[in-house]
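Chemist: Could you work out the structure for the sequence below:
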Amino acid sequence: MSTSGIAVVTGAGRGLGQATARALAEREYRVVVAARSLEAAQPVVDAIVANAGEALPLALDVADPASIDAARDELLAGISEAWPDAKIEVLVNNAGIGLFAPLEGITADDVDRTFAVNVRGPLLLIQALVPHMPPGARIVNLSSSLSRHVSPATAVYAASKAAIEALSRSLASELGPRGIRINTIAPGPTATDFNGGAMRDNAEMRHGLGQQTALGRVGEPDEIAHAVAAFVSSDLRWVTGERLEVSGGVLL
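Modeler: Presented below is the predicted three-dimensional model:
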């Protein structure tokens, strides 16, 4: 039986979100597995429960403000019934989208979709949940190492991640008086299904990126998840408004 509070993880049906949900469950958080559909969330919930954890699925499309409002109401009702003694102590804004194109290939829709998911979604979800989070709660937003170094055809994605970092710093100041801290994790190249699973499945790409990384390889999802878990631990209770790059030292 979990003894800690509730952790909400977005984009938790796969990749980094799934790994983060499971890592937090292993640390005895009651995890809300938020994904675009209940069907996507349920296998992760089942895996957590099979490992003696506690979890609930939540349908959430962060690109849709109406979905955020509906998910908040569903979340509060669900935890009131399942875990009435627990509070929302952790929010991990992991859900993201990457639309990559060179300058001449960028469309207005690419920009709008990227910022709707990567920036507006986390902002509106924080706005929706903060009133229900106690002093001492923690928020982690997912950025990217691409907010620090450059790569062709990544301008829109990188700009959205720079924006989420600026948003996090500003909100850290605003939420500090409430005792809520907010930080950013910036993963480097990681072997997930993001961008079609290229960094997971393309051996040539993995090798090339590994040669550009101080530790000689791309990252694994659990390595990012464990960094998130560390950021929300009490050991880092005096850290807020910070960006931690978890990239193995890519392009130093």
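
Chemist: okay, CA-based contacts and neighbour counts for the rest of this
Modeler: OK.

Chemist: got a list of what residue 164 touches?
Modeler: Counting by C-alpha atoms under 8 Å, 6 or more residues apart in numbering, residue 164 makes contact with 118-119, 141-143.

Chemist: Residue 158 is in contact with residue 100, correct?
Modeler: No: the criterion here is C-alpha atoms under 8 Å, and residue 100 misses it with residue 158 at 9.7 Å.

Chemist: Which one of the two is surrounded by more residues?
Modeler: Of the pair residue 100 and residue 158, residue 158 is the one with more neighbours under other C-alpha atoms under 10 Å, namely 22 against 18.

Chemist: list the contacts for the more buried one?
Modeler: Here residue 158 is in contact with 144, 146-147 (C-alpha under 8 Å, 6+ apart).

Chemist: In the protein, which helix is the longest?
Modeler: Longest helix in the chain, counting residues (DSSP state H): helix 155-175.

Chemist: what comes up buried for that helix?
Modeler: 155-165, 167-169, 171-172 (16 or more other C-alpha atoms under 10 Å).

Chemist: returning to what we had before: most neighbours among the contacts of residue 158, please name it.
Modeler: residue 144 (25 neighbours).

Chemist: right, and that one touches residue 184 too?
Modeler: No: between residue 144 and residue 184 there is no contact under C-alpha under 8 Å: 9.2 Å.

Chemist: So what's the residue count around the closest residue to residue 153 other than its chain neighbours?
Modeler: Counting by C-alpha to C-alpha, 6 or more residues apart in numbering, residue 153 lies nearest to residue 102, which is 4.1 Å off, once chain neighbours are set aside. Neighbours of residue 102 under the rule other C-alpha under 10 Å: 11.

Chemist: And the strands in this structure, which stretches?
Modeler: 6-9, 30-35, 54-59, 88-93, 138-142, 181-187, 243-246 (DSSP state E).

Chemist: I'd like the ones you listed written out as a markdown table, with mean neighbour count and distance to residue 194 added.
Modeler: Output for those, formatted as a markdown table (neighbours: other C-alpha atoms under 10 Å; distance: least, C-alpha to C-alpha, whole Å):
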| stretch | mean neighbour count | distance to residue 194 |
| --- | --- | --- |
| strand 6-9 | 26 | 17 |
| strand 30-35 | 29 | 15 |
| strand 54-59 | 24 | 20 |
| strand 88-93 | 26 | 16 |
| strand 138-142 | 25 | 13 |
| strand 181-187 | 26 | 12 |
| strand 243-246 | 20 | 16 |
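
Chemist: Report the separation between residue 163 and residue 120.
Modeler: The gap separating residue 163 from residue 120 is 10 Å, by C-alpha to C-alpha, to the nearest Å.

Chemist: one more to line up against the first:
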Amino acid sequence: MRTVLVTGCGSGFGLLTALTLARRGDRVIATVRDPHAEGAQRLRRTAADEGLPLQVTRLDVTEPGVTEALEGTRAIDALVNNAGYILRGPVVTLSDDELRAQFETNVLGPVRLIRALAPHMTPGGVIVNVSSIAGSVGVPFEGAYSASKAALESLSAALRFELRPYGLRVVLVAPGNYSTSIRGRSRQAAAFTRDHRDHEAYERFWAAFDGSLAGRGDPQEVADAIAGAIDDPEAVYRRLVGTDAQFIYRLWHDNSQEDFERLVTDALGLGR
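Modeler: Purely as a prediction, here's the structure:
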């Protein structure tokens, strides 16, 4: 039985991942910011009803005392850094505080967990960092989120070199656009009001994107990919999940930035 700590289990990929791992027999420490929220209560009810080896623990990855909060739970076999959120708005509208908060959760949060737990993991342990296709491709009006995921990916690449001598693996799971609550819980820059000159372009972009390949997959695919990354000692570094993520990554990888921008603009009908 593995012991796995998963962050951001109050909803979406984190909740599904915690249940998926527990149902197959892993001992799961499912962390949430608010232990009284509906998602946390759902996890507790399901664990009790099904007799799952799952405990719900309060953990805010942005708190400086996160290391102390992990005392007694350091002997884990796998860590899934899933907690995160999306900050929306043109880059020029983002305040310093909004940018700091985005990186505090999406970048510093995972680093805090890795710093606290990796030295105590035994050979064969694995760290799964949940990124996004946005980590490779800069998404319009989500520049801060894209930058935070790109930073997480660069840190993950460095960690693979640094932790390999200790028998630890680092894997990225990069989903596309799934119908989870993360978009509903996205935060909008305070200065990006409806009368902002870019708001119409923002609405057109997301209407076109959501009407294309996006959001058609089952979020369970991401939970299964995370479980697979934990299981497979030969797992590839970047696991793209979702037809849109795979398509967009290939399009970006095989073209110059200029050509990629033209192709996306044409595909979404934004050039007309």
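
Chemist: related to what we said a few turns ago, of all the buried residues of helix 155-175 of structure 1, which two lie farthest apart?
Modeler: Across the buried residues of helix 155-175 of structure 1, the longest distance by C-alpha to C-alpha is 25.8 Å; it joins 155 and 172.

Chemist: my guess is residue 78 of structure 2 meets residue 3, correct?
Modeler: Yes: between residue 78 of structure 2 and residue 3 there is a contact at 6.6 Å, judged by C-alpha under 8 Å.

Chemist: Now stretch 146-163 of structure 2 on structure 1. Mean distance?
Modeler: Compared with structure 1 after fitting, stretch 146-163 of structure 2 deviates on average by 0.6 Å (mean C-alpha distance after the TM-score superposition for structure 1).

Chemist: Find me the equivalent region of stretch 94-109 of structure 2 in structure 1.
Modeler: With TM-score structural alignment applied, stretch 94-109 of structure 2 matches the range 106-121 in structure 1.

Chemist: how long is that stretch from one end to the other?
Modeler: End-to-end span of stretch 106-121 of structure 1 (C-alpha to C-alpha): 21 Å.

Chemist: Can you lay out the strands of structure 1 as CSV showing distance to residue 78 of structure 1?
Modeler: CSV is the format used below for the strands of structure 1 (distance: least, C-alpha to C-alpha, whole Å):
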stretch, distance to residue 78 of structure 1
strand 6-9, 12
strand 30-35, 10
strand 54-59, 8
strand 88-93, 12
strand 138-142, 21
strand 181-187, 25
strand 243-246, 32
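
Chemist: Can you tell me what sits against stretch 100-115 of structure 1?
Modeler: 63, 96-99, 152-157, 160.

Chemist: repeat that with 6 Å
Modeler: 153-154, 160 (C-alpha atoms under 6 Å, 6 or more residues apart in numbering).

Chemist: Mind listing what's buried along it?
Modeler: For stretch 100-115 of structure 1, burial by neighbour count (16+ other C-alpha under 10 Å) applies to 100-101, 106, 110-111, 113-115.

Chemist: Distance across that stretch, terminal residue to terminal residue?
Modeler: 13 Å.

Chemist: Ok, stretch 209-224 of structure 1 next?
Modeler: The first and last residues of stretch 209-224 of structure 1 sit 17 Å apart, counting by C-alpha to C-alpha.

Chemist: Residue 169 of structure 2 contacts residue 126, doesn't it?
Modeler: Yes: between residue 169 of structure 2 and residue 126 there is a contact at 4.6 Å, judged by C-alpha atoms under 6 Å.

Chemist: wait, what's in contact with the residue nearest the centre of structure 1?
Modeler: Structure 1 has residue 94 as the residue nearest its centroid, 1.7 Å off, counting by C-alpha atoms, centre = their mean. Residue 94 of structure 1 makes contact with 10-11, 17, 142 under the criterion C-alpha under 6 Å, 6+ apart.

Chemist: of all the residues you listed, which comes closest to residue 236 of structure 1?
Modeler: Nearest to residue 236 of structure 1 among the contacts of residue 94 of structure 1 is residue 142, at 17.3 Å by C-alpha to C-alpha.

Chemist: Look up how far residue 177 of structure 1 lies from the closest one.
Modeler: In terms of C-alpha to C-alpha, residue 142 of structure 1 sits 23 Å off from residue 177 of structure 1.

Chemist: Same question for residue 119 of structure 1.
Modeler: 23 Å.

Chemist: Between those two, tell me which one has more neighbours.
Modeler: Higher neighbour count among residue 119 of structure 1 and residue 177: residue 119, with 25 against 10, using other C-alpha under 10 Å.

Chemist: In contact with that one, which residues are there?
Modeler: residue 164.

Chemist: ok so, going back, tell me which residue of structure 2 matches up with the residue nearest to the centre of structure 1.
Modeler: Aligned partner of residue 94 of structure 1 by TM-score structural alignment: residue 82.

Chemist: what about the helices in the stretch 101-250 of structure 2?
Modeler: Here the stretch 101-250 of structure 2 has its helices, by DSSP state H, counting those that start in this stretch, at 109-117, 143-163, 181-184, 199-210, 220-231, 243-253.

Chemist: Could you report the distance from the residue lying closest to residue 188 of structure 2 once chain neighbours are set aside to residue 248 of structure 2?
Modeler: Once flanking residues are discounted, residue 188 of structure 2 sits nearest to residue 88: 4.7 Å by C-alpha to C-alpha, 6+ apart. From residue 88 of structure 2 over to residue 248 of structure 2 the distance is 20 Å, taken as C-alpha to C-alpha.

Chemist: Give the equivalent position in structure 2 for residue 15 of structure 1.
Modeler: Aligned partner of residue 15 of structure 1 by TM-score structural alignment: residue 12.

Chemist: How about residue 244 of structure 1?
Modeler: Per TM-score structural alignment, residue 244 of structure 1 is aligned with residue 239.

Chemist: Quick one: residues contacting the residue lying closest to its match once chain neighbours are set aside.
Modeler: Excluding the flanking residues, the one nearest residue 239 of structure 2 by C-alpha to C-alpha, 6+ apart is residue 173, at 4.8 Å. Contact analysis of residue 173 of structure 2 by C-alpha under 6 Å, 6+ apart lists 130-131, 238-239.

Chemist: Just to confirm, what residue in structure 1 is aligned with residue 173 of structure 2?
Modeler: With TM-score structural alignment as the criterion, residue 173 of structure 2 matches residue 185.
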